[in-house]
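Student: pasting the structure only:
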């Protein structure tokens, strides 16, 4: 039996500080790199076609979590889980327009916790979700937020010179109302332009300027969250990144049907992908457009990889790399035609599995990898412990655990599963993922356990999720359901204030081979 530890074990890092101007026992800086819609389509995760030398270099200098998962596969809630250390099922923040301060007016975010303990906190690009009526949360940071675009075009023909549907949503130009009267923007764009023509290039440049300013006047340790938009749709990236790939060699979906025996409402239909031309607003996307979209996704990943490389190069050039903890996190995965689905918004593997890389000088072993299941909510406590800060406490429930023991020893284990969720209409799908299985339990308001819909997948025998095995393997279902039942039920709104964290963690069962 593997248990998530209830203990918070602070450590002090003795890091070399060649050019920082601070003492050798000073707290480390923190650089948190957030990438929108990034699945583990990366060379360091074994993807045979991905051209990602910068992220691969970061992985080679730190630790790679092989089994990391989002707590909910959609932008705003996923970022709240990261920044609060609280799952959506604890906060009730499930939607794109969910307001943190309306639901949790006194919640303490990760940057606020670091600021309270002497850090100068800054944010650039997409950190909290902005758009869809959501203003984000710039007040979490000491410096004014550096905002840039998520949906952006440089070619007139991509928009017809008009405000497009998704631009309106992400600019909060028409929040909270359907925008079907607006035209659709292009799903992809391959313009022959410089990297800084798009937002991610500008975010990288501004992040470098912030690092240079710090290096010139290292008053307090920095906590910088740099958020990159690609590979979020539209797949707009400079042409040279498209040219890195031969479309004929890109991987096409191996299995493009919904899982047999799965509830119909668990499927992903339409949604975000239909808001872009020339894709069909109804019906399936054909092979030619599928290949073009996959090409665009990989080109966008290579583009953002280059921007991350610019930032990592600046850390090296400024002598800050040995003083700085670097974390790279994808907010959730992305369907690329598997099951016939696109984008995220499901409980399936392609939507929930994320890359998570950590380089902590003096702690992580270069080029190491861990099988420890990791959740987005774990990062808050992990970074606090690595920085020698007290365990985070706030009125919000703290659901995460510190992964620092695993960073010190990749064979260490603090738990044997991850927990995630996704709401569909009035139903909530709560899920546990172990090394081998995923169980999803779907329940509506007032629905008892006996009448719940269940999904069970065995990734050892069926990695493509072809068949729901819940009816065929009742013993496995019962074992996994016992784990799921030890998690609190999902709340429909925010919890009451003044709840201390971390919450007691129940004993769990299941084992890493479940």
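Tutor: Now that the structure is in, tell me what you want to look at. Please read these numbers as outputs of a predicted model, since none were measured by experiment. Residues are numbered from 1 along each chain as shown.

Student: all contacts plus neighbour counts: C-alpha atoms, from now on.
Tutor: Will do.

Student: what separates residue 254 from residue 466, distance-wise?
Tutor: Separation of residue 254 from residue 466 (C-alpha to C-alpha, to the nearest Å): 10 Å.

Student: again, but for residue 117
Tutor: In terms of C-alpha to C-alpha, residue 117 sits 49 Å off from residue 466.

Student: more crowded one of these two?
Tutor: Using other C-alpha atoms under 10 Å, the more surrounded residue of residue 117 and residue 466 is residue 466, with 18 against 14.

Student: could you find the closest non-adjacent residue to that one?
Tutor: Nearest in space to residue 466, with sequence neighbours left out and distances taken as C-alpha to C-alpha, 6 or more residues apart in numbering, is residue 259 at 4.6 Å.

Student: in terms of contact, does that neighbour touch residue 341 like I think?
Tutor: No: contact criterion C-alpha atoms under 8 Å: residue 259 and residue 341 do not qualify, at 11.2 Å.

Student: second structure for comparison follows:
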């Protein structure tokens, strides 16, 4: 099929996009736009597009051409279940995939579960992947990694993810050198290192930008986007940085001189009003050592450098759209699977229900978009991406989807969303984000409440404030409904 210029079909496209009218298969194939997913691993809200300190000019450029969701939240603050929720359109309470270990396909009810790329294939699309979209990338092997969900794709680019150089920062026991042996587990596999003691490193890769796996995945996507295709396509490209280890080419470290790095604000009494169940997790000891051994400034530098490296890869991908034949008929959705913490509330990485862990940069751009460059601060969920893509593509939505289309927010600047964004971390721990509030209830019944209008960094738990009882009751009802589902 020749490249479609949707400008000439603008009226039809607008009708289909806004109202989701179904079409016959023949009509749908004739007018469907392409879809580009750019998935970023572990990038938090420090992006400059969101007012943060990281230098991300390509994300800024895309936000000016599309719509930025500053208050988007992951479904689960962990890579595997977050991506499963996005790609299946259902919550962990439905799929059973609550945590990182395991393949969702092995859980009851998931063997034949329809994913977004599979559903689009059923509606005339070609589904192509590069890098990490599900929990793992395809890899370079003869057979694709099972956790890349190979049954979802017509083709996966055979490549690794991230950058090389990790081993340069490890000691003989595969633990971060800077730890000086502080986190060895005695008596286990010859003092086997823990996850964070192995991957909690930051530094320069000996690779040039163009030699890295992330760049090669971006380059593959850019080349694919620069070509004409006989069918509409769903192209998903996943960038591994800034996921740990934070290793990036020298040019990106040069953007952040160490002496200029400001570490996150960490009040000494920040955990005083936190329920006992949430005071610590497996990363808390690691956070203590990061601070004790003077590594927080270096870690922050590594994270920012990795963010800028990922942004450069984004720029390479977008070149393929801008300079190719698909510029005017491609929907672009840029998302990150969750946020990331650097010692905030005694946590490292993700795995919590606080905003720094759950807030996920999200940008959507589509053909004939009204009012590009606007942003919205209304709370939305990454669960909403599956139905949104279908609405924008004029494809009828299946009944199993549990998210809510973002098309009303995309097309009407005055639209007020009723649905909250709900995040689950392990079974029974749930966060509800709505308007300026973050309500958290843990499996033992303990609770937290934060008002982002007055406390955007969530330093003060206001669950006991009498004036907040009405909003607590409203948000608690969403938790009760989900638990009783």
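Tutor: Looks like it arrived, so ask away. All values derive from a computational prediction rather than experimental measurement.

Student: just to revisit the earlier point, residues contacting the residue nearest to residue 466 of structure 1?
Tutor: 339, 465, 466, 467, 468 (C-alpha atoms under 8 Å, 6 or more residues apart in numbering).

Student: how about residue 204 of structure 1?
Tutor: Here residue 204 of structure 1 is in contact with 226, 307, 308, 310, 311 (criterion: C-alpha under 8 Å, 6+ apart).

Student: mind listing which of these are in strands?
Tutor: residue 226 (DSSP state E).

Student: of the contacts of residue 204 of structure 1, which belong to helices?
Tutor: Among the contacts of residue 204 of structure 1, the ones falling in helices (DSSP state H) are 307, 308, 310, 311.

Student: just give me the closest of those to residue 33 of structure 1.
Tutor: residue 308 (8.1 Å; C-alpha to C-alpha).

Student: so what does the closest one match up with in structure 2?
Tutor: Matched to structure 2 by TM-score structural alignment, residue 308 of structure 1 sits across from residue 314.

Student: excluding sequence neighbours, find me the nearest residue to residue 17 of structure 2.
Tutor: Per C-alpha to C-alpha, 6+ apart, closest to residue 17 of structure 2 is residue 392, 4.5 Å.

Student: my error: substitute residue 439 of structure 1 in the last question.
Tutor: residue 456 (4.6 Å).

Student: next one: residue 321 of structure 2
Tutor: Here the residue nearest residue 321 of structure 2, using C-alpha to C-alpha, 6+ apart, is residue 327, at 5.0 Å.

Student: what about the one you found, neighbour count?
Tutor: Neighbours of residue 327 of structure 2 (other C-alpha under 10 Å): 22.

Student: likewise for residue 345 of structure 1?
Tutor: Residues within reach of residue 345 of structure 1, counting by other C-alpha under 10 Å, total 27.

Student: same thing with residue 473 of structure 2?
Tutor: 10.

Student: that one maps to what in structure 1?
Tutor: Per TM-score structural alignment, residue 473 of structure 2 is aligned with residue 478.

Student: please report how far that match lies from residue 470 of structure 1.
Tutor: For residue 478 of structure 1, the distance to residue 470 of structure 1 equals 10 Å [C-alpha to C-alpha].

Student: could you do residue 293 of structure 1 as well?
Tutor: 33 Å.

Student: and if you look at residue 337 of structure 1?
Tutor: In terms of C-alpha to C-alpha, residue 337 of structure 1 sits 24 Å off from residue 470 of structure 1.

Student: got it, and residue 144 of structure 1?
Tutor: 50 Å.

Student: what lines up against residue 278 of structure 2 once you look at structure 1?
Tutor: Checking TM-score structural alignment: residue 278 of structure 2 goes with residue 266.
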